[in-house]
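[1] coordinates only, no sequence provided:
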């Protein structure tokens, strides 16, 4: 009997040890401020994770485990972690568009970096992707932001797929510090969000020092004809102004999390650069156009929100591409910054600066809708930046699902607008709101669509639409722009 009891105790101890080695399920693990996140997709970085879980409470720290497609998130208090895990039991939580799984970690606190990270995933060069770039991103801006974390040697910016950059630091330690401090932060409050990963190259090749590339170890690369600090006015002033819906502030690294929530990621404030480089060229290449939906007028309707348009020319060899000559280089920068990557009519726009200095008129041909493939707009009354006073009235906004309309007939109704949308084969808007203006000669208000793409398509078609004037011979020219409001 004693032998049987001894064998039974030994088997029970063995089973207990085996259970201890198994991964604990959610209901067996004691609650902890640290949440274990699993089944992340390969492309997820800290900013994606923060965006997905910061609604549950303030976050103290995030540790990515890229080899395992996992991560640890430390909330500032236990209650926030409990809210996260409880919510994930009932509903799907998507991280970067993919469902992830959440349970309590066996750790009560994440060990901060101090020991070595996985050598396969660290480097002295960081890959930066700037999301929601409402304002120009130059080498000066990135140097100001990154150099506070460690000496920056070289920077290269490229804009083929949005705005991205490679930043080379003097050491792996400086790059690690920059990634921990800046990943998921906003360069300007509420926009220009940094998403950071380690890059593959260990050294960048820079051939000239300008707004898109700079070698800080070789000042001799500076171009002779570069427009230096000659009093050249900055594109957006010395800091983001209030015209775009953002409060006036110096160039600030405003983290999307409350700065008090992360001692390891302090908020940094920087003085704004004294100048911005002027981008080269006044001509934009626009790719990703739907040839069955677009023409010169519609391109004008969209791009005129960011500067004067002089010429538009479709390319016969590439039906989905067009060239747009704008009034100045600043307009080119604004248009690329706000419209690159925008989806409309089932395609994604890709904008970049053309190598051509101007558009040379050539023999026009007929587009799908019967209109000409080339048109001049230099003297168009619908250009909105013809003088400083008129330019100051414009709201430079990124595309959104809410449009601000003005100069509509005073008697226009929601039903009339819906009929216009139906006649133009546009998606119906879901909200209509009018403003009480100082004048009864015209009407203004808001139109809200279900998606941003629907609103962009509506603006492209309806901007400068001629609306019937029941009290006179001349129609009203409806004018549209993207609204600063999130809802109508």
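    Now that the structure is in, tell me what you want to look at. None of the values given here were measured: they were computed from a predicted structure.
[2] contacts, neighbours, all on C-alpha from now
    OK.
[3] so what touches stretch 336-344?
    Stretch 336-344 is contacted by residues 133-136, 161-163, 348-352, 397-399, 453-454, 456-457 when judged by Cα atoms under 8 Å, 6 or more residues apart in numbering.
[4] okay, pairing it with this:
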């Protein structure tokens, strides 16, 4: 149910952060949390009342009174795409049980959503018959009865198609570092004939989903990056010593992978791109001014920088924009600071 229905139906409207599937009064229901109100608005406007599986089975979509989901298990009944470290757990959740207690849902009553602040529903959507509703995605239009699926199944795909890249600036290494924030990148291939597109192969499908949820729509080198699942299930390397001009790289055994160790604290420190970066592994001789000068050398505007009081090897640095922070992370992660220390850079949870 989870892989073949809920995720496939909801993901075309935007990154889905969390999903819970449960049974109430003998009927399957679900709670889904998007990363922004616009995606939730579009999903409701498009899917509510649509036929699914059979001609007499219609899906009903409405806004929940819950404001966020805190999922404890990643399995067929619940999934947190931002947490790769959650255990699988087991068992069916019924609404006869207190679901808010079972999952830690924030039970705040909110008014019916009428549109995100500053959001105009017809942004990039075609209008028809006076309706501000985007066209129904193929993944929904082509749903067939169970066992007769006619739409692509990306549930186990770990390869991403990344498009709208700046061909004058993007490199396989840059994509490796950026996508490596959200999983271990095994291979990167920039298309030889269309350098605005690339394939990025993650370690598994969960990491691929996580990368899409955080990086799709992010600005990179002056362009808005688009990330989605590829039709390919692996990135092929060139054979026979053929020259690919450095556009295809294998990072399977890279020492820069952040998630090599099961249960690593890196799994708990995954955050969306922000203008504030978390810096670690800093030598004791490095000062705040040293860090400011280093990041300014990449062309960034440094607004603030401070070391943690209880750990002089860790710091936060706030740059002029999220895009600047993305560029700085690519340029300076693993930068040699001397004393056998290389800088570790990630997106921060908090601002300065």
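    Received the coordinates, thanks. Everything quoted here is computed from the prediction, not taken from an experiment.
[5] residue 344 of structure 2 -> structure 1?
    In structure 1, residue 344 of structure 2 lines up with residue 479, judged by TM-score structural alignment.
[6] show me what contacts its match?
    When contacts are counted by Cα under 8 Å, 6+ apart, residue 479 of structure 1 is found next to 405-408, 462-465.
[7] just the strands in the stretch 101-250 of structure 1 please.
    Secondary structure of the stretch 101-250 of structure 1 (DSSP state E, counting those that start in this stretch): strands located at 125-131, 152-158, 163-169, 185-188, 191-198, 213-215, 235-238.
[8] give me the buried positions along the second one.
    Within strand 152-158 of structure 1, the residues that count as buried by 16 or more other Cα atoms under 10 Å are 152-157.
[9] what is that strand packed up against?
    Using 3 or more Cα pairs under 8 Å, 6 or more residues apart in numbering; DSSP states H and E as the contact test, the elements touching strand 152-158 of structure 1 are helix 139-146, strand 163-169, strand 213-215.
[10] tell me the secondary structure at the nearest residue to residue 299 of structure 1 once chain neighbours are set aside.
    If the residues on either side of it in the chain are set aside, residue 299 of structure 1 comes closest to residue 460, at 7.0 Å by Cα to Cα, 6 or more residues apart in numbering. In terms of secondary structure, residue 460 of structure 1 is helix; the call rests on DSSP: H, G, I helix; E, B strand; the rest coil.
[11] now which residue in structure 2 aligns to residue 460 of structure 1?
    In structure 2, the residue paired with residue 460 of structure 1 according to TM-score structural alignment is residue 330.
[12] again, but for residue 321 of structure 1
    That one, residue 321 of structure 1, aligns with residue 197 by TM-score structural alignment.
[13] who touches the closest residue to its match other than its chain neighbours in this structure?
    Taking Cα to Cα, 6+ apart as the measure, residue 197 of structure 2 lies nearest to residue 163, with 4.3 Å between them; neighbours along the chain are not counted. For residue 163 of structure 2, the contact set (Cα under 8 Å, 6+ apart) comprises 196-198, 225-227.
[14] which one of those residues is nearest residue 69 of structure 2?
    For the contacts of residue 163 of structure 2, the closest approach to residue 69 of structure 2 (Cα to Cα) belongs to residue 227, at 24.3 Å.
[15] quick one: that closest one from residue 201 of structure 2, how far?
    In this view, residue 227 of structure 2 and residue 201 of structure 2 are 12 Å apart by Cα to Cα, to the nearest Å.
[16] also residue 173 of structure 2?
    Between residue 173 of structure 2 and residue 201 of structure 2 the computed distance is 13 Å (Cα to Cα).
[17] so which of those two has more stuff around it?
    Between residue 173 of structure 2 and residue 201, counting by other Cα atoms under 10 Å, residue 201 is the more crowded of the two (32 against 17).
[18] joint contacts of residue 227 and residue 201 of structure 2?
    residue 160.
[19] counterpart of residue 185 of structure 2 over in structure 1?
    Taking TM-score structural alignment for the superposition, residue 185 of structure 2 sits opposite residue 309 in structure 1.
[20] thought that match was touching residue 324?
    Yes - using Cα atoms under 8 Å, residue 309 of structure 1 is in contact with residue 324, at 7.3 Å.
[21] so which of the two has more stuff around it?
    For residue 309 of structure 1 versus residue 324, neighbours defined as other Cα under 10 Å are more numerous around residue 309 (30 against 26).
[22] among the contacts of residue 479 of structure 1, name the ones in helices.
    In helices, judged by DSSP state H, the following of the contacts of residue 479 of structure 1 are found: residue 462.
[23] which one of the contacts of residue 479 of structure 1 is nearest residue 228 of structure 1?
    Of all the contacts of residue 479 of structure 1, the one with the least separation from residue 228 of structure 1 (Cα to Cα) is residue 463, at 38.2 Å.
[24] show me what contacts that closest one?
    301-302, 478-480.
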